[in-house]
Structure formats: C-alpha cells, structure tokens
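Novice: Structure, please.
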Amino acid sequence: FVISAAKIDPRLKAIATVSMYDMGAANRNGLKHGMTLQQRQQILRQAANQRYVEFQGGETLYTGGTQHSLTGDPVGDEFYDFYRTPRGEVTPAGASSQTTTRPTLTSNVKFMNFYPFNDIETISPRPLLLITGADAHSREFSEDAYQRAAEPKQLLVIPNAGHVDLYDRVELIPFDTLTTFFQSHLQ
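Specialist: Below is the predicted model of the structure:
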C-alpha cells in the first residue's frame, strides 16, 4: 500500500517495504501466476452472486486468510505459525477468531482492480528500498516492483528468511540498513 500512496503523495521522501505483497496481483493471478483466467472469472461470478445473497440478508462468505490448522501447505502453514499462535495472534474485542485475518469474498475480489505497481517509476527520484526474504513466497512481488521502478532503488534479499520471518525475527530484520536508509534520505 505504501507504493500506491507514494505515487500520489510527494511528501513521502523515502519509501521502504519489508515482506511486501502486491495484493492486486495475488488476487488476480495467484502466487507465481498460478491462477487461470477461468478460475479468476469463476471467483468474480461467485462474488457477484454473493453480493446479492448478502443484499438479501443472507450469510456472509469468507475466503482466503489464515487457515485454522496446519495443512502441509507451506504458505498457509507459515501464516498459521504467526497469526494462529501466540507469536502474532490478536483477536480484536468483539471479533471472532474464526474470521480474524479472513476477508469476505465480496470485499476481497476488489483487490483484482488494485494495481499498485503501475506507474511505480513516478516515485523517482525519491529512493525506494525493497526488502524480502530469500525463501519468501512473496519475493516475486519485491522483484517485480524492483524491475519496474526507476532509480534510485535497492532490492535487499535476506538469506534464510521467509515472508513472515521478517515480521518479528529480529535477528533477520535488517534494522541497520533501514536506519541508514532513512537517516541518509530524510535530512
């Protein structure tokens, strides 16, 4: 979201991301472009039908989000390890732990119209730092943004780090790099 904001707000003088996701691409294409056009069209049809169900007072459908048990899916299990354990689990007052981190079908498809990397080059000449884990399933998004962005830009790949590792594994988070980046560009 910071990429999208930086394109339209010149007050952002230096932009850094850690474990970035392009939620538009993830919803349109799936990870590593694993979703077909037919699958996407089916999701859109299902969401359109669901909007009418909800308009009539029917039950809300939830989709995606963090699973509630380990399943052997590496991406899902990585998110489970953070969001469904004391490591990162937070259920806001009044919320159900069954729906926390799970979007509704009708809201999630709106991401299919979200293109944060279009015109990313307009952020230049403001500096851009993209940090990702070498083992992160989300690495493709930082690499895509880096390829599209204009200079000055930097892509930092952290060895032995997955996506969620860069949330809280302080020994892996490049605090020195972030500090230097912001101190040198926010004078």
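
Novice: can we go C-alpha only for contacts and neighbour counts from here?
Specialist: Noted.

Novice: What residues sit buried inside the longest helix belonging to the chain?
Specialist: Longest helix in the chain, counting residues (DSSP state H): helix 37-55. Under the neighbour-count criterion of 16 or more other CA atoms under 10 Å, helix 37-55 has R40, I43, L44, A47, Q50, R51 buried.

Novice: Which residues does it contact?
Specialist: Helix 37-55 is contacted from outside by R28, N29, E59, T60, L61, L105, T106, V109, using CA atoms under 8 Å, 6 or more residues apart in numbering.

Novice: 7 Å instead?
Specialist: Residues outside helix 37-55 that contact it (CA atoms under 7 Å, 6 or more residues apart in numbering): R28, T60, L105, T106, V109.

Novice: one more, for comparison:
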Amino acid sequence: MKTEVTFDSAGLRLAGHLYTPDGAHSGDNRASEPRAAIVVGHPGGGVKEQASGLYAERLSRAGFVTLAFDAAFQGESEGTPRGLEDPAHRIEDIKAAVSFLSVRDEVDAARIGVLGVCASGGYAVPAAATDHRIKAVATVSAADIGAQFRDGADGTQDPAVLQGLLDAAAEARTAEARGEGMTAFPIFPESEEQARAGGQHVFEGWEYYCTDRAQHPRSVKAMPWSSVDRIAQFDAFRFIGLIAPRPVLMVVGSEAVTAPMSTAALARAGAPKELFRIDGASHVDLYDKDEYVSPAVTKLTGFFQDSLVGVPAR
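Specialist: Modelled structure (predicted):
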C-alpha cells in the first residue's frame, strides 16, 4: 500500500510515499508487528515517482516498510530556490526520513536501513557514517556528485571546466545580490542529437529524464548556479570507514561509467562490505530496466533481510 506522507527536514516539509507490505495492517498479530524499514533516496534531478519509488515499491513487496521522498527544494517538497542541489541538506533529508520512520507504529526503529540511487548513494554514505540509527547501507549506481563536478563522471574532465563553473556560480551570486534574480543552468542537452554527441552516459540521462521513458513534470531540468559551489566541495565517501561494522552493499552495472566510484569507495570501507556487479547494465539501466532492476532487487532484498531482519532471503 502506498500512502502520501510529509515530514520535516531542517524546517522544510518534505513530501514522501510510504510503502507498506500487503497485510501489514491486517488482523493477524504477526502481520501487524513492527517491521524493518528502508529509506530510499532518489538520483540527482529525480523525484520519488521515478527510480527511488520503483525500488521502494519492489522492496515493500519483500516485506519491508519503505519510504521514497522528494529532496528539499525538489519535487513536491518545500524549499527555494527550486531545483537546488545542496549535499548538506540532502544528507539531512535522509536523517529526517530516518527520524520519521523511527516513530511510526509499523516500523521497528532498531531495524532501519538506507538505499541510495545514484547521487543519493553518495548522500547515504555520509548520512550513515554519522547516524547510528542507520543499521545497513546499500547503493545502486552510486555517484559522488562532487567528484563528478570536479573530474567528470569518468574522471577525465579538464580541470578548467570546474573553474569555469565556479566563476559562473560566483557571478550568479553577485547578480542575485544586486537584485537581478536567481539564475539556473540546464542539466540536460536540448535535443537527442546533442545528447548522443555527449556520449553514452549523457545520452542515457537525457533519455531517462527527457523522454517518455521516465520523464516527470516535477523532475529537475535546470539547477540554480548556487548549487555548484556547494557540490564542488562535497566528498561523498571520505568517511565511509565510520560505517563499519554495519554492512555496506554497493550495486553497479558492469558497463556503468560510474562503477569505479563504488570500487574506490569500498576500498576505503571497513567490513562487512560487498560490491555486486550486474552484467551488461549501464548506470541508468539500473533505474528502470527490469532485466537489471530485478536482480538488483533480489540482491538488495537478501542484503536487507540478513542485516535488518536476520533471516536469510528465501
């Protein structure tokens, strides 16, 4: 069952979808007992109706209470400027979601995990590193958005690109102080031709967010310039070692340009930890293509059952 919910994150009301397993509220006493729960964070630019909602719904079928929500400044959640990507607030959003679940009757507060998709994979790690209420961490196509802005998704970006972005962000802040209003930059190419020219990763992002494949009217298509300097100094995996001995699972596609980010992150993590590759999948394939999502969900289900429920997957 999907229920619309709201909760507070640093003074802003966030909108979420709470998924509860069928029978969780039936007359069966065992069915109504508090369950393990999972917070599911969306990719940068995404909304709860896209990849995070898909994973939340699928994991609820496996018996977990799950929560997919829109980050502050995005989707149906509060916050201006609209579309702002603020890593510090995104981490706070995850902790606020854990707080929300912790006081729900249907949730066992001692058994809460986090799943981050894409950029939220990079936010889930620091959230868990400093919040001991989070008992297990998993990611799908994890991305360190800070590293992506600094070095590019594949790590080969010319350093001048970031310097140009920071110059533009500084100018935008000054212009706003002069009363000229907030300005933003597009995060996707305007056409399929331009998207294909940007390579596989750029094209797949454009196809997912800007075509009938998965586009949504509330997903972010432009980002305020004031996001750039916030993102540029963010280091998603710096403190991943603080999560141990709580378990970490990182799911990647074998063809994903971002896969090395998860490999490098786990090299800095303590045990227990695991990298799980899905053959043939790219970064964005794991957002919605069932031939890749299904094995990811199977792996995630077993991971969370072992780490939150203590019962092996059936």
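
Novice: rewinding a little: just give me the mean distance for the longest helix of the first structure relative to the second structure.
Specialist: In the superposition with the second structure, the average deviation recorded for helix 37-55 of the first structure is 2.0 Å (mean CA distance after the TM-score superposition for the first structure).

Novice: Now do that helix: distance to the chain's middle.
Specialist: If you compare the mean C-alpha spot of helix 37-55 of the first structure with that of the full chain, they lie 22 Å apart, counting by CA atoms, centre = their mean, to the nearest Å.

Novice: immediately after it, which helix or strand?
Specialist: Scanning forward in sequence from helix 37-55 of the first structure, with DSSP states H and E defining helices and strands, the next element found is helix 74-83.

Novice: Would you map the helices across the stretch 1-150 of the second structure?
Specialist: Remark: helices assigned in the stretch 1-150 of the second structure by DSSP state H, counting those that start in this stretch are 51-61, 87-102, 119-130, 145-151.

Novice: quick check: stretch 80-88 of the first structure aligns to which part of the second structure?
Specialist: Residues 206-214 of the second structure are where stretch 80-88 of the first structure aligns, with TM-score structural alignment as the criterion.

Novice: Now do the contacts for the most centrally placed residue in the first structure.
Specialist: If you average the C-alpha coordinates of the first structure and look for the closest C-alpha using CA atoms, centre = their mean, you land on Y21, 2.7 Å from that point. Contacts for Y21 of the first structure (CA under 7 Å, 6+ apart) come out as S138, F141.

Novice: same deal with the one 3 residues further on?
Specialist: G24 of the first structure makes contacts with F111, M112, N113, F114, Y115, as judged by CA under 7 Å, 6+ apart.

Novice: Are any of those residues buried, and if so which?
Specialist: Buried by 16+ other CA under 10 Å: M112, F114, out of the contacts of G24 of the first structure.

Novice: Format the contacts of G24 of the first structure as JSON lines; extra columns: secondary structure and distance to A145 of the first structure.
Specialist: Formatted as JSON lines, the entries for the contacts of G24 of the first structure read as follows, by DSSP: H, G, I helix; E, B strand; the rest coil; distance: CA to CA, whole Å:
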{"residue": "F111", "secondary structure": "helix", "distance to A145 of the first structure": "17"}
{"residue": "M112", "secondary structure": "helix", "distance to A145 of the first structure": "17"}
{"residue": "N113", "secondary structure": "helix", "distance to A145 of the first structure": "17"}
{"residue": "F114", "secondary structure": "coil", "distance to A145 of the first structure": "14"}
{"residue": "Y115", "secondary structure": "coil", "distance to A145 of the first structure": "11"}
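
Novice: Thank you kindly, that will do.
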